[in-house]
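J.: I would like to see how this sequence folds:
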Amino acid sequence: MSAWLIKSEPSVYPFSQLVSDKKTVWDGVRNFEARNNLRKMRKGDLCLFYHSNEGKAVVGIAKVAKEAYPDPSSEEGEDWSVVEVSPVKSLTEPVTLEHIKSHPQLSQMALVRRSRLSVVPVTDAEFRTVLSEGKTKL
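T.: Presented below is the predicted three-dimensional model:
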């Protein structure tokens, strides 16, 4: 099983909306590296849900409910993909980007190194550390 970090602006689609919806299509990814990460996701993989731009913090955990398939919102001939995700739980305490950057075990996360990407891999150690820092157990 792999772990990932997915980003959404809370004004567009907050984690609370995923909890309310129970499942969503993770669409609109228009970067080839992020798209390739979507295509590597497997059903059951866990995802850190990150609020970008406003809040800038990991706030929840989601899981991949359906593996990658063609993005129905893409224009004809475009090669984009989506996955479906469902909520697992909210973090007890959000883990801010500032905290991640200053934490010795998290400062090299793809979130920091590849900050423009909306979907990035997370190592098992990083995933466990974020949960610990967020005072959250699965």
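J.: Please count neighbours and contacts with C-alpha atoms only from this point.
T.: Noted.
J.: name the element the spatially closest residue to Leu46 that is not a sequence neighbour belongs to?
T.: For Leu46, the nearest residue in space outside its immediate sequence neighbours is Lys63; the separation is 4.4 Å by CA to CA, 6 or more residues apart in numbering. Here Lys63, judged by DSSP states H and E, is contained in strand 57-70.
J.: And that strand, what does it pack against?
T.: Using 3 or more CA pairs under 8 Å, 6 or more residues apart in numbering; DSSP states H and E as the contact criterion, the elements in contact with strand 57-70 are helix 32-40, strand 46-51, strand 81-96.
J.: One more sequence to fold, the one below, so I can look at both together:
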Amino acid sequence: MGAWGTGLVEDDIAADWVDELEDAAVIRRAPLVRAALERAADRGRPLDAPEAVEALAAALVVAWAVDRVDVPAEHHALARSLAEAAPGVVPLAMAACDRITSSEDEEWWERWADAGLVDEALAAVRAARDALAG
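T.: As a prediction, this is how the structure comes out:
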């Protein structure tokens, strides 16, 4: 899985996605966040674990941008660059979190269950979702 923790950006896929988001032109960032969240929120299609991880990282970035959770110092510029667009995707971020955590059949859930860490991973997602709910 390439994870060093159960936090939403504590694995290789999420960290790489956030790095790519930071490297993207500022004008491209909001569409990238929206796309990751839309893929995860769409219950009409299967969601693989990497897509879920990217969506959860996107949800956390949204929470940073709307100032609902503490932003790590290295991501302040990213959060500021999305502050204007982020409020419009808060409901989408919450829907993505809900979809990912709603079923034990999700690949993301199965991976954490196999590692014996599903409760910790779910707690991290729920904390971000609760923060988004304000």
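J.: Fetch the TM-score of the aligned pair.
T.: Once the chains are laid over each other, their TM-score by TM-score structural alignment, normalised by the length of the second structure reads 0.27; 63 aligned residues with a CA RMSD of 4.7 Å.
J.: Can you tell me which of the helices and strands packed on strand 57-70 of the first structure is most buried?
T.: Here the criterion is mean neighbour count by mean count of other CA atoms under 10 Å, and of those the winner is strand 46-51, at a mean of 26.
J.: relative to strand 81-96, how tilted is it?
T.: Between strand 46-51 of the first structure and strand 81-96, the angle formed by their directions is 70 degrees, by axes from the mean of the first three to the mean of the last three CA atoms, to 10 degrees.
J.: and strand 46-51 of the first structure, what does it pack onto?
T.: Applying 3+ CA pairs under 8 Å, 6+ apart, one finds that strand 46-51 of the first structure contacts strand 3-8, strand 57-70.
J.: who wins for proximity to Val130 of the first structure among the helices and strands packed on strand 57-70 of the first structure?
T.: strand 81-96 (6.9 Å; CA to CA).
J.: Which neighbouring elements make contact with the helix or strand just after the closest one?
T.: Sequence-wise, the next helix or strand downstream of strand 81-96 of the first structure (DSSP H and E) is helix 97-102. In terms of contacts (3+ CA pairs under 8 Å, 6+ apart), helix 97-102 of the first structure is packed against no helix or strand at all.
J.: related to what we said a few turns ago, for Pro121 of the first structure, see how far away the residue nearest to Leu46 of the first structure is.
T.: Distance from Lys63 of the first structure to Pro121 of the first structure, counting by CA to CA, to the nearest Å: 13 Å.
J.: would you turn the helices and strands packed on strand 57-70 of the first structure into a markdown table with distance to Arg113 of the first structure?
T.: Converted to a markdown table, these look like this (distance: least, CA to CA, whole Å):
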| stretch | distance to Arg113 of the first structure |
| --- | --- |
| helix 32-40 | 14 |
| strand 46-51 | 15 |
| strand 81-96 | 15 |
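J.: Which among those is found nearest to Lys7 of the first structure?
T.: strand 46-51 (4.7 Å).
J.: Report the angle between the closest one and strand 3-8.
T.: Here strand 46-51 of the first structure points in a direction 30 degrees away from that of strand 3-8 (the same axes, to 10 degrees).
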